[in-house]
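**Q** here are the coordinates; sequence isn't available:
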């Protein structure tokens, strides 16, 4: 009996010192592993993150406020070898995680007006450690627009993604395979032409650091045909009608034609003004309307001068001016619009 007790005591004394440290070591190892996963995959080198923004559709578009609201997908892809696994041992070809369970890059939309709305987020890891981040989002974005060529303008709508960590920690790359738009994406009054994406570096003068950015540009072209039919052609007809005074010798008729043309142009402008962008600079269509006003006013002045020449018995001079004005005024009108077109292209 005494020998049995000695054997049991010897067994426990040998077992406990050896195995208790092993258990403690395993727990510490698990804590260290969890802690490391919460850090960047490679702390010695910058983590490269491929970014893609895919447009589903536009919700709103305000060219005056230079803003637009869209919903789409945000794609992020990076490599994390710590998450690699053997699919033959796990019986799965990919693993899914929740936000907070693994490291994810700290990024933001730089030109968003408020916090973006997120419908859902998917995190999937492939056997080689490639991590795929997919987010369905909605956001109101600001993007500078130039309406000087309105209504023949083209705009670039930008969505800018920036890493909150400096470029020494995170480098953003453009994933062109995940940049684009759905076939049924639609923007009223505009045609979606193409997309382009590129990375760039922003240098912060305040923080004296450099940050990596991803820029997605959506190129859109305005449908200008409605403005040609509803604005340019009617005003062109009005100005052409006013030029009939160059063939008429009746002061009363010429006065009616000239004043009627001016009143028609003013009334027409009142009707279409709501369709024109309210900006602080002169657009192409504003320039055209202004030229029409100037030439109608010149016609009114011409009518008065011609009548004065007739009263002064200077009919020959009046006829000579008529013959010159018949080709000179339309020519100057055409040149004025060519100058306007050239100015809008600068």
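**A** Perfect, I can see it now. Since this is a predicted model, take the numbers as computed values, not measurements.
**Q** can we go C-alpha only for contacts and neighbour counts from here?
**A** Fine.
**Q** is residue 280 in a helix, a strand, or coil?
**A** coil (DSSP: H, G, I helix; E, B strand; the rest coil).
**Q** actually residue 74, not the one I typed
**A** Per three-state DSSP, residue 74 ends up strand.
**Q** verify the contact between it and residue 51 for me.
**A** Yes. Between residue 74 and residue 51 there is a contact under Cα atoms under 8 Å: 7.4 Å.
**Q** give the contact list for residue 203.
**A** Residue 203 makes contact with 209, 210, 211 under the criterion Cα atoms under 8 Å, 6 or more residues apart in numbering.
**Q** which element is encountered next along the chain beyond the helix or strand hosting it?
**A** Using DSSP states H and E, the element containing residue 203 is strand 190-204. Going down the chain from strand 190-204, the next helix or strand is strand 209-222, by DSSP H and E.
**Q** hold the first one in mind and look at this next one:
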């Protein structure tokens, strides 16, 4: 055996000889049972502040406060300590194990959980956590949409061992919470059973939700109004003399090119979804009316070339008075459909 082999053998034997025996299961680290029933954990989570809400990937970033309260008779003390409360280090007593079901990334805890127990065995644990969470968004009404931001918290213990109940005092949003482009409305919370594997045990799941309303002013003035004005530009083509092909075609072409360029310019601020939003439909309505204007101008000049000037003038006059009411009706129907 070489020198290095001998050294390796000695180190291995030393490690084996010094290894402690397997410790028995610590009863205090198992979930408590109160009067033979599963431990009841009161859970509360609320948002301290938003970092952002991202419509493109349907997610939001928040910092929140998580608190758990339960009763464990094993932590009761006959003699009071300062204020009758004992602080425990994480891992020294049993605490509920929870996780964030819809977290896109590993949540960041700002510090170790603060665990305190009073002399009667009432235990509380709280921590500040930041994370990025996924949430399905219905953006069909964009930018007049209202969304529900949800944080789902699951447990590692099934309902036969542990139950959850909502702490109503913590169903709220911090009064200083703020997020750009959104108005924060009401918060709600509920507990519902969750079955992760079909046919297996159900686990309690806590669902915290906050309703937010998008502030649509930016999109109205910077997106909807310009799209509307660019579409109305094509209406000017019906006010030229029917024989003036050049200005009519130029007007329709300029409006169409401007619409295309403007849609490319605002693309960064619009969500990428598989369905049409209100803004998408508004833009398509504009494209449709500008294209219809170009087709009408073409038809007018075909009639002129065939010597049907009276017919060309009637068509132009009809289009002149029909364009705006028809466009207004289409936009109005789109708006009503979005808001209903």
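**A** Thanks, I have the structure now. Predicted model only: the values in this text are computed from it and were never measured.
**Q** TM-score for the pair, please.
**A** After superposition, the two chains reach a TM-score of 0.84 (TM-score structural alignment, normalised by the length of structure 2), with 314 aligned residues with a Cα RMSD of 2.4 Å.
**Q** residue 74 and residue 51 of structure 1: who's more crowded?
**A** residue 51 (27 against 19; other Cα atoms under 10 Å).
**Q** what's the closest non-adjacent residue to that one?
**A** Nearest residue to residue 51 of structure 1, sequence neighbours excluded (Cα to Cα, 6 or more residues apart in numbering): residue 76, at 4.8 Å.
**Q** which SSE is the alignment partner in structure 2 of residue 47 of structure 1 in?
**A** Counting by TM-score structural alignment, residue 47 of structure 1 lines up with residue 39 in structure 2. According to DSSP H and E, residue 39 of structure 2 maps onto strand 37-54.
**Q** just give me the mean distance for that strand relative to structure 1.
**A** Compared with structure 1 after fitting, strand 37-54 of structure 2 has a mean deviation of 1.9 Å; criterion: mean Cα distance after the TM-score superposition for structure 1.
**Q** what sits against residue 241 of structure 1?
**A** Taking Cα under 8 Å, 6+ apart as the test, what residue 241 of structure 1 contacts is 257, 261.
**Q** check the secondary structure at it for me.
**A** Here residue 241 of structure 1 takes the helix state, with states given by three-state DSSP.
**Q** what's stretch 177-191 of structure 1 aligned against in structure 2?
**A** Mapping stretch 177-191 of structure 1 onto structure 2 (TM-score structural alignment) gives residues 169-183.
**Q** list of residues touching that stretch?
**A** So stretch 169-183 of structure 2 is contacted by 44-53, 184, 186-189, 208, 210, 212-216 (Cα under 8 Å, 6+ apart).
**Q** buried ones in it, by neighbour count?
**A** Within stretch 169-183 of structure 2, the residues that count as buried by 16 or more other Cα atoms under 10 Å are 170, 171, 172, 173, 178, 182.
**Q** out of these, who's nearest residue 225 of structure 2?
**A** Using Cα to Cα, residue 182 is the member of those that sits closest to residue 225 of structure 2, with 20.5 Å.
**Q** for that closest one, which non-adjacent residue is closest in space?
**A** residue 214 (4.5 Å).
**Q** structure 1: which residue goes with the one you found?
**A** Matched across to structure 1, residue 214 of structure 2 falls on residue 222, judged by TM-score structural alignment.
**Q** now do the helices in structure 1.
**A** Counting by DSSP state H, structure 1 has helices at residues 2-37, 87-90, 225-227, 233-242, 251-272, 284-311, 315-345.
**Q** which of the ones you listed sits closest to residue 150 of structure 1?
**A** helix 284-311 (5.6 Å).
**Q** mind listing what's buried in the closest one?
**A** 284-289, 291-293, 295-297, 299-300, 302-303, 306-307, 310.
**Q** what span of structure 2 lines up against it?
**A** Matched against structure 2 by TM-score structural alignment, helix 284-311 of structure 1 falls on residues 278-305.
**Q** average gap between that stretch and structure 1?
**A** Looks like 1.1 Å for stretch 278-305 of structure 2 (mean Cα distance after the TM-score superposition for structure 1).
**Q** and that stretch, how far out from the chain's middle?
**A** Put simply, stretch 278-305 of structure 2 sits 38 Å off its chain's centre (Cα atoms, centre = their mean, to the nearest Å).
**Q** and stretch 148-158 of structure 1, by the same measure?
**A** On Cα atoms, centre = their mean, the centre of stretch 148-158 of structure 1 falls 11 Å from the chain's centre.
**Q** which residue numbers in structure 2 go with it?
**A** Against structure 2, stretch 148-158 of structure 1 falls on residues 140-150 (TM-score structural alignment).
**Q** still on that earlier bit, what subset of the contacts of residue 203 of structure 1 is buried?
**A** Counted by 16+ other Cα under 10 Å, the contacts of residue 203 of structure 1 give 210, 211 as buried.
**Q** the strand holding residue 203 of structure 1 vs structure 2 - mean distance after superposition?
**A** With mean Cα distance after the TM-score superposition for structure 1, strand 190-204 of structure 1 averages 1.4 Å from its match.
**Q** quick check: angle from that strand to strand 209-222?
**A** Between strand 190-204 of structure 1 and strand 209-222, the angle comes out at 170 degrees (axes from the mean of the first three to the mean of the last three Cα atoms, to 10 degrees).
**Q** strand 190-204 of structure 1: which residues count as buried?
**A** Buried-residue list, strand 190-204 of structure 1, by 16+ other Cα under 10 Å: 195, 197, 198, 199.
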